[in-house]
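Visitor: dropping a prediction and its sequence here:
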Amino acid sequence: MTSSQTVIKLHNTKTRSKQVFTPIDAQNVRMYVCGPTVYDRAHLGNARPVVVFDILNRLLRHVYGETHVTYARNFTDVDDKINTRAAESGRDISEITEETITWFLQDMAALGAKDPDLMPRATQYISQMVAMIGDLINKGHAYAAEGHVLFSVESYKEYGALSGRSVDDMIAGARVEVAPYKRNPMDFVLWKPSSDDLPGWESPWGRGRPGWHIECSAMAHDLLGQSFDIHGGGNDLMFPHHENEIAQSCCAHPDGTFAKVWMHNEMLQVEGKKMSKSLGNFFTVRDLLDKGVPGEVIRFVFLSTHYGKPMDWTEKKAGEAKATLLKWYRMVDNAEDETVPQAMIDALADDLNTAKALTELHSYASKGDSAALSGAMRFLGLLGDRLPDWAAKPSVDLSYFENMLAAAREKAMETKDFSGVDDLKKTFMQAGVEVRMSKDGVELLPAAGFDMTKLEALK
């Protein structure tokens, strides 16, 4: 049992069931998540696994201790898409990847995501990949052919277990590369030759570069060992990427289990449709941020849907999220003695039920429990050390207008004609002012879109 007595349950793709999470070593909980291929800005769908596994990382650290969790997420910085981008732009590959990594980390930080403990780059682990490929050849699981090295799918009897597909089904349904040097259509590339104008490294099979799948296997083994706790990513990676990772890792290290728990987030839609450039609904995280959609709002919308369900991004959801967050920020601005509520932790411990966790926050807000709301928002990454700039109250004196509204209300109480009060409230709201009226008095609070010029006409 963990120190906080919290029992975490996670849906394991491998077993197709929700199970109690029991780490291999509670003093050394290890998680690996597939990161981006760095050739362009991260689109909104790329951000979903970042937020999902950031929440899981926070939960694991809360339960097992800050120093007992290792979270690794890689950067694929050698890839044909990067090579193509370099050829099109005339820019150096390293310049493109360095710039894109910086962009990615900045954009994800804007969404409240903490940097993982380890962020390996594929190009830093070429020697480990070459060694692992050589080991697979020696064990009869891979073969060299025409400058390529391929993994022999038939050599691993469990191939297809993660995605639940048979090899015959996969051959029939997959668009596999037909090549004369393949013994089996499903065999996949571990190493391929590089021409002089492409990135390449010396190897026993000639100058070349790694295939995509071997990267994560080599990096995960080097950083986390032959057996670790959780492997995550989008469900679009389940096949073939994760299936291939399992095959090559388990064949290279038969005494290990590779990942004990596999977690996959569902895909993202925009206004009910799959995001695609052809539909004109494709945009990056930076596109939204530059249009004035705060990172906290994007994160809130993500958390509103369970990671195992498709998530639909809509402008309506973003607007509702912003209004809710503004209200909450007003409540927690001066919160003292904040706490991390166990009810919210319990919701997250139930297979990362972030939607239920947000329901708990709505409950704290309705009860006026600013301490619980503040602690919960901070835990979920919706609140930093201070209110975000877009939510901070403008330093402006509205006492003149408060007195005006109070006098109008007093007169209305006598005449029973509240039309003047209603007109004032409408003007205030159009100027981005929140109106609070109670038996104790009147309070005006600058809110989103506050515009003092719209109040000057009242003077």
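Guide: Arrived safely, thanks for sending. Fair warning: this is a prediction, and the values are worked out from it, not measured in the lab. Residues are numbered from 1 along each chain as shown.

Visitor: CA only for contacts and neighbour counts going forward, please
Guide: Will do.

Visitor: now do the same contact list for S3.
Guide: For S3, the contact set (CA atoms under 8 Å, 6 or more residues apart in numbering) comprises V63, Y64.

Visitor: next, it: secondary structure please.
Guide: For S3, the reduced secondary structure class is coil; criterion used: DSSP: H, G, I helix; E, B strand; the rest coil.

Visitor: and it, how close does it get to N28?
Guide: According to CA to CA, to the nearest Å, S3 stands 14 Å off from N28.

Visitor: with V261 instead?
Guide: Between V261 and N28 the computed distance is 15 Å (CA to CA).

Visitor: these two: which is more packed in?
Guide: Set side by side, V261 and N28 show unequal neighbour counts under other CA atoms under 10 Å, the larger going to V261 at 21 against 17.

Visitor: surely that one meets S17?
Guide: No. Contact between V261 and S17 fails when scored by CA atoms under 8 Å: they sit 10.6 Å apart.

Visitor: stretch 306-315: end-to-end distance?
Guide: 19 Å.

Visitor: now do the same end-to-end measure for stretch 365-374.
Guide: Terminal residues of stretch 365-374 lie 10 Å apart, using CA to CA.

Visitor: same check on stretch 186-201?
Guide: Using CA to CA, the end-to-end distance of stretch 186-201 comes out at 26 Å.

Visitor: who's in contact with that stretch?
Guide: Contacting residues not belonging to stretch 186-201 are listed as 78, 83, 126, 133, 147-153, 167, 170-171, 176, 206-214 [CA under 8 Å, 6+ apart].

Visitor: mind giving me the ChimeraX select for these, buried ones only?
Guide: A single ChimeraX command selects the buried members of the contacts of stretch 186-201 (16 or more other CA atoms under 10 Å):
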select :78,83,126,133,147,148,149,150,151,152,153,167,170,206,207,208,209,210,211,212,213,214
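
Visitor: among the contacts of stretch 186-201, which are in helices?
Guide: Using DSSP state H, the subset of the contacts of stretch 186-201 located in helices is N83, I126, I133, V167, M170, I171, W212, H213, I214.

Visitor: farthest-apart pair in those residues, please.
Guide: N83 and V167 (31.4 Å; CA to CA).

Visitor: longest helix anywhere in this protein?
Guide: What stands out as the longest helix in the chain, according to DSSP H, is helix 44-64.

Visitor: center of this protein, which residue is that?
Guide: With distances taken as CA atoms, centre = their mean, V50 lies nearest the centre of the chain, 1.9 Å away.

Visitor: second one coming, line it up with the first:
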Amino acid sequence: MRRERDTDVGMRLYDTAQKTVVELELGDHVGMYVCGITPYDATHLGHAATYLAYDLIIRRLEDMGHTVTLVRNYTDVDDSILPKASELGEHYLSLAEREIDRFAADMAALGTRPAAYEPRATRSIDAMITMIAKLLDAGHAYVSADRVLFDVATFPGFGKLSGYSAEHMTALAAERGGTPDDPRQRNPLDFVLWQASADGEPSWPSPFGPGRPGWHIECSAMGHAALGETIDIHGGGDDLVFPHHECEIAQSEAIHSAPLSRYWVHAGLVSYRGHKMSKSLGNLVFISDLRARIDPRAIRLALMAHHYRTEWEWFDSEGLTAQRDLDTLVGAAGGAATATGSAGGSSGLFAEVQAVLDDDLNAPTARDALLGAAAAVERGAGGAALRGELVAAAALCGIDLNRPPATAAK
């Protein structure tokens, strides 16, 4: 049951820009932008970990009485999807459509809140062109050969989100798609806003010549169209801090003279077999594969065992352990009706889960509290009241205990 918004208690999250845990000061309506996928491969565990973290934030904010508008984009044209489509011999939008459908099915199975808006880059080109034209007119961008580049020297705050030195940002730019050694750039950290399309690539007309947008301008345009100049909470995976979000800040704030986001929340990266999950390394754990072996609710439980902003490694045994944990929770719930908050019982379980989620989204402790309550029920403690509270607290974490497990542990 939805409660009136509690103005005396706030959620505390680590803000990347401030480099500390802060209490969120939010109005009744919260605008949230989470950078979405480039749809050229299936949803993997790293994606799921990020989107689960944001889903828990949304659920707790809604529980506090806020209305949350989630925007999550699809980058359906960039330097990743185009070569993949060419390799597969299919149109890039056909590839995108197929992977978007698979992503949507994975997110629905995991029980994440649906986004209010899911803009696609290819449907937002006009807004990008408008932003680039404004940046050129204001002297924040320049034309160099077949590209339009953002001039970072015109934005003194460049680097304020990451706190990285110019040298470190230059090294990362070289690793992550930038061209810091290009002599046509005024500064090694200048980044592409618009570029001429290569043969066989999609192209759109623009005042600066036919071509396609750079990656960073896409999210700035889509976010502004959906949520305005300043977003309440913005983020994604930790690898987006630089260059993507740093560049977003520069180009957006150079135009609007307003903060792009009030709070920045980033999730830690997930490794597998000793390395960060990467398409190039081929060490991805796909959600669709996991769903064939374990209940999607067990996937949520497995992800909740790791704090959202830590880097961690996935081991295959975690899925089966989480499936057994889910079996335990469902068995302890025993078809109990959902209690309204902690009022349905005397254990304080619901209030405990609320409190630990408020404490920088401490999902591991919330998970432990659920399992502890299930163990208490199995010992004969708490009775129907505790069972009802267990159902309610699990629901706050996005886990419906009123259904039997879909997949038995193997």
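Guide: Nice, thanks for sending it over. Bear in mind the structure is a predicted one, so any value in this text is a computation, not a measurement.

Visitor: ok, back up a step: give me the packing partners of the longest helix of the first structure, helices and strands only.
Guide: Helix 44-64 of the first structure is packed against strand 29-33, strand 69-73, strand 227-234, strand 258-265, strand 268-270, helix 295-303, helix 342-349, with contacts defined by 3 or more CA pairs under 8 Å, 6 or more residues apart in numbering; DSSP states H and E.

Visitor: most tightly surrounded among these?
Guide: strand 29-33 (a mean of 25; mean count of other CA atoms under 10 Å).

Visitor: run through who's touching that one.
Guide: 23, 53, 60, 64, 68-74, 220, 224, 228-233.

Visitor: now do stretch 143-155 of the first structure
Guide: Outside stretch 143-155 of the first structure, the residues touching it (CA under 8 Å, 6+ apart) are 133, 136-137, 140-142, 159, 181-184, 186-193, 205-206, 247-248.

Visitor: and the residues you listed, which are buried?
Guide: Judged by neighbour count, with 16+ other CA under 10 Å as the criterion, the buried members of the contacts of stretch 143-155 of the first structure are 133, 136-137, 141-142, 159, 182, 184, 186-193, 205-206, 247-248.

Visitor: from L371 of the second structure, how far out is G334 of the second structure?
Guide: The separation that G334 of the second structure has from L371 of the second structure, given CA to CA, amounts to 14 Å.

Visitor: just give me the match in the second structure for F283 of the first structure.
Guide: Superposed on the second structure with TM-score structural alignment, F283 of the first structure falls opposite V285.

Visitor: kindly report the same for I230 of the first structure.
Guide: Looks like I230 of the first structure aligns to I233 there (TM-score structural alignment).

Visitor: and for T7 of the second structure, the neighbour number?
Guide: Residues contacting T7 of the second structure under the criterion other CA under 10 Å number 12.

Visitor: now S419 of the first structure
Guide: Around S419 of the first structure sit 12 other residues, with neighbours defined as other CA under 10 Å.

Visitor: what of T6 of the first structure?
Guide: Neighbour count of T6 of the first structure, defined by other CA under 10 Å: 17.

Visitor: separation between it and F21 of the first structure?
Guide: For T6 of the first structure, the distance to F21 of the first structure - CA to CA - is 11 Å.

Visitor: next one: V149 of the first structure
Guide: Distance of V149 of the first structure to F21 of the first structure, computed by CA to CA: 37 Å.

Visitor: over to G368 of the first structure?
Guide: Computed with CA to CA, the distance linking G368 of the first structure and F21 of the first structure is 34 Å.

Visitor: what about the residue nearest to G420 of the first structure when sequence neighbours are not counted, how many neighbours?
Guide: Excluding the flanking residues, the one nearest G420 of the first structure by CA to CA, 6 or more residues apart in numbering is A408, at 6.8 Å. The criterion is other CA under 10 Å. On that basis, A408 of the first structure has 18 neighbouring residues.

Visitor: could you say which helix or strand holds A408 of the first structure?
Guide: Using DSSP states H and E, the secondary-structure element containing A408 of the first structure is helix 399-415.

Visitor: in the second structure, what stretch matches that helix?
Guide: Correspondence between helix 399-415 of the first structure and the second structure is not established for any residue, with TM-score structural alignment as the criterion.

Visitor: now for that helix, which elements pack on it?
Guide: Using 3+ CA pairs under 8 Å, 6+ apart: helix 399-415 of the first structure touches helix 419-430, strand 441-446.

Visitor: ok, then the element right after the first one?
Guide: What it means is helix 419-430 of the first structure. Proceeding N to C from helix 419-430 of the first structure, the next assigned helix or strand is strand 433-438, under DSSP H and E.

Visitor: separation between the match of F283 of the first structure and M277 of the second structure?
Guide: Shown here: V285 of the second structure relative to M277 of the second structure, a distance of 8 Å by CA to CA.

Visitor: equivalent analysis for H216 of the second structure, please.
Guide: Using CA to CA, one obtains 22 Å as the distance from H216 of the second structure to M277 of the second structure.

Visitor: can you check T130 of the second structure too?
Guide: Using CA to CA, we find T130 of the second structure at a distance of 36 Å from M277 of the second structure.

Visitor: between those two, who's got more neighbours?
Guide: When neighbours are counted by other CA under 10 Å, T130 of the second structure and M277 differ, and M277 comes out ahead with 21 against 13.

Visitor: residues contacting the more buried one?
Guide: Applying CA under 8 Å, 6+ apart as the definition, the contact partners of M277 of the second structure turn out to be G46, L269, V270, S271, N283, L284, V285.
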